[in-house]
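> no sequence for this one, just the structure:
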């Protein structure tokens, strides 16, 4: 039985939820964004990728600290922010935060389901062209559904750790193969803004390492059995390890973009399909074995993100429904065997299949982009509020550094959200 009092040299054996967050948060789209940054600006934005990693460490630590300090979920915190009203006939209450989350998670889940299935299908279709891309997408979604439906957290964590291992070998291996220019790499540690890179830099800082799945970190802590302030030091180690892994992935892909694409003037497509462009470059330069290895890593990156959302966001939705029904303290209605959990996993899988055949209607894409952009300032801002209030014991409230990071994240993500909103009217 694990314990928070495990000697520090053995705490590494307890690491788990942080790795799950890392595997979920780094998706194929994140790798493409970092690749494109390297292909356009070389190593100049390395500092931005590192700063983004530090911001995500602060955000995830805040989620974990809120969860452990009072043995509560993030949704318990959101429902305490005022403006609550009773939901007629259901026995629970909702407030502005709950309404926002409910609307967001339904629309986001519908579109993300199709995006995740497509991203996972792309490398499979390239490796095994005997099946159509849409068929691979449907099979990927059904595989994720079956896994979270019948599996348990322990198995989930092991599979996610295995995916991180595959990602580590392939991504770090690519960075080594392309032979980074270490002096040039070091120059990227000094903050600079090449012409035309301002908003791209903000996107790189804010975009890599997860969005809504960061809020799921607290649910994975509970699933791991870490409850109460006694686990605080273990949680902080776990979180740092997870996001250091994320940072390593980001830096490695920036190296690949700078060395393989920037010097040759090669441009990639946006979105996950840009990784297929990279596959062609790798095949031409290094041969088919390296190309196959990369596609396997591409699949591990995409499928781990799919599994993480199917599991983690479904837990959040189950907690949301428990609050609406007035049964927030009942673990039986919030866990991964609840009807709400399985219902949301179905929502992520079955309806989005239609989008695979409809090429994702423009209106849904716009709604997804806008709602997605405003979730992170919502998360950072509410954590800043909660962790400086009397809802948290004084010893676990945010200090100056945590407040600085959370405030900076709130401003950064608000600027990015504003850019998305302005884009609606241009």
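Done, it's in. Since the structure is predicted, the reported quantities are computational estimates derived from the model, not experimental observations.

> could you use CA atoms for every contact and neighbour count after this?
Will do.

> contacts for stretch 353-360?
Contacts with stretch 353-360, where a contact means CA atoms under 8 Å, 6 or more residues apart in numbering, come from 111, 113, 114, 118, 134, 137, 138, 361.

> hmm, try it at 10 Å
110-111, 113-115, 117-118, 133-135, 137-138, 141, 352, 361, 364 (CA atoms under 10 Å, 6 or more residues apart in numbering).

> next, the buried residues of that stretch.
Neighbour-count burial for stretch 353-360, counted by 16 or more other CA atoms under 10 Å, picks out 353, 355, 356.

> so can I have a markdown table of those residues showing secondary structure and distance to residue 247?
Shown next, in a markdown table, are those (DSSP: H, G, I helix; E, B strand; the rest coil; distance: CA to CA, whole Å):
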| residue | secondary structure | distance to residue 247 |
| --- | --- | --- |
| 353 | helix | 33 |
| 355 | helix | 32 |
| 356 | helix | 32 |
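
> use this one as the comparison:
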């Protein structure tokens, strides 16, 4: 496969990258770089590897079985009680969860536009939501995919140029690839991994590969797309962390990532400010588009509905998720209780989904020769253990134990 062919194969994987490089990731990477410099770069490397492991399984499941992850979860339980419980968990954690985070996605992107234009984020927010709605309403997967791939490219170029303009310490960057855990950094390590290994992306990927490719014969191209796109997503996160580490003295606290672009100007000039703002807008818009799409895929699959982008029920789900984000972005209000619920539900769901994914990837009746190898199972088990740890930490943090 030539380089041009590899670039052309980019698609569903880029949508996954578009989904996890949102304002939350921009915020977490910025805060981490400002607080601990380059020391936690290794965490991004681990996050990228972990994401590739789980997303490759999810994509392979969709490509070979022609089932979405929600459908697979729903169809694997014989017990009605377990089936209903799994459906309730998926709908609550993914459906309500993506709705809760949608406000942050829209406001994050709007903050980038506000910095460039001077127009209030509370005005840009609803406009962004309407544009995202128009894109999704077309029901044309190829158009949605191409738009998101283009915005991921914009993100990558913007944040990479910023990192170059800042002139980071290359020796310190190299040292950051060596694992270390500075005092008090456990929370941000958890955050960096948690914003990259995202449960709803597993649902999005298993369904979106079916829109792009026809079957197992396309598995090589699918894997190329997955690995290339997620590595690019990791490089974007790395660029953001490096920019913050280079600009701010170690130990600096960043309270508002929307203002970080303004803080860059005195240090690195107007161009750095503009590029960061453009990248933040692209991050917000892509996540504001992929989150409702993922929520619709997960909910439709779990409830046994048709996964057609033009079906009424499918549209109703993403309209509801996007609508929540638009309304709260116009009010400039964050639904804290809903977000806390989403964190609890996703903290429970991600380990369960990871365990289920490994289980179903060993089912020869479903996947035949495409079941997991021993190495894939070992990597999956390692990632799942870390995910369980993240879930436990998240839950304990929310209830105030740690």
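That came through, no problem. Because the structure is a prediction, the values reported are computed rather than measured.

> can I get the buried residues of stretch 353-360 of the first structure in JSON lines with distance to residue 410 of the first structure?
Converted to JSON lines, these look like this (distance: CA to CA, whole Å):
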{"residue": "353", "distance to residue 410 of the first structure": "34"}
{"residue": "355", "distance to residue 410 of the first structure": "32"}
{"residue": "356", "distance to residue 410 of the first structure": "34"}
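
> what's the closest of those residues to residue 346 of the first structure?
residue 353 (10.9 Å; CA to CA).

> now check residue 76 of the first structure against the second structure: what is it aligned to?
Taking TM-score structural alignment, residue 76 of the first structure has residue 71 as its aligned residue in the second structure.

> picking up where we left off before, what's the most distant pair in the contacts of stretch 353-360 of the first structure?
Top of the distance list for the contacts of stretch 353-360 of the first structure (CA to CA): 135 and 364, 22.2 Å.

> picking up where we left off before, from the buried residues of stretch 353-360 of the first structure, which is closest to residue 218 of the first structure?
Checking those one by one against residue 218 of the first structure (CA to CA), the nearest turns out to be residue 353, at 29.6 Å.

> for residue 213 of the first structure, see how far away the closest one is.
Look at residue 353 of the first structure and residue 213 of the first structure: by CA to CA, to the nearest Å, they are 22 Å apart.

> same thing with residue 40 of the first structure?
29 Å.

> mind checking the SS state of the nearest residue to residue 304 of the second structure once chain neighbours are set aside?
Excluding its sequence neighbours, the residue lying closest to residue 304 of the second structure (CA to CA, 6 or more residues apart in numbering) is residue 71, at 6.6 Å. Secondary structure state of residue 71 of the second structure, per DSSP: H, G, I helix; E, B strand; the rest coil, is helix.

> now residue 71 of the second structure: how far from residue 147 of the second structure?
From residue 71 of the second structure to residue 147 of the second structure the distance is 27 Å (CA to CA).

> between these two, who's got more neighbours?
residue 71 (23 against 15; other CA atoms under 10 Å).

> surely the more buried one meets residue 360?
No. At 11.9 Å, residue 71 of the second structure does not count as touching residue 360 under the criterion of CA atoms under 10 Å.

> burial measure for residue 84 of the second structure, as a count.
Residue 84 of the second structure: 15 neighbours (other CA under 10 Å).

> how many neighbouring residues does residue 255 of the first structure have?
31.

> likewise for residue 110 of the second structure?
For residue 110 of the second structure, using other CA under 10 Å, the count is 30.

> what residue in the first structure is paired with it?
Structural alignment (TM-score structural alignment) places residue 110 of the second structure against residue 121 in the first structure.

> what of residue 202 of the second structure?
Using TM-score structural alignment, residue 202 of the second structure sits opposite residue 214 in the first structure.

> the stretch 201-350 of the first structure: helices as residue ranges?
Remark: helices assigned in the stretch 201-350 of the first structure by DSSP state H, counting those that start in this stretch are 212-215, 217-224, 232-256, 274-286, 288-324, 339-349.

> so what's the residue nearest to residue 304 of the second structure up against?
Per CA under 10 Å, 6+ apart, neighbours of residue 71 of the second structure: 87, 203, 207, 297-305, 307.

> apply 7 Å and report the result again.
301, 302, 304 (CA atoms under 7 Å, 6 or more residues apart in numbering).

> likewise residue 65 of the first structure?
residue 232.

> trace it over to the second structure, please.
Aligned counterpart of residue 65 of the first structure in the second structure: residue 60 (TM-score structural alignment).
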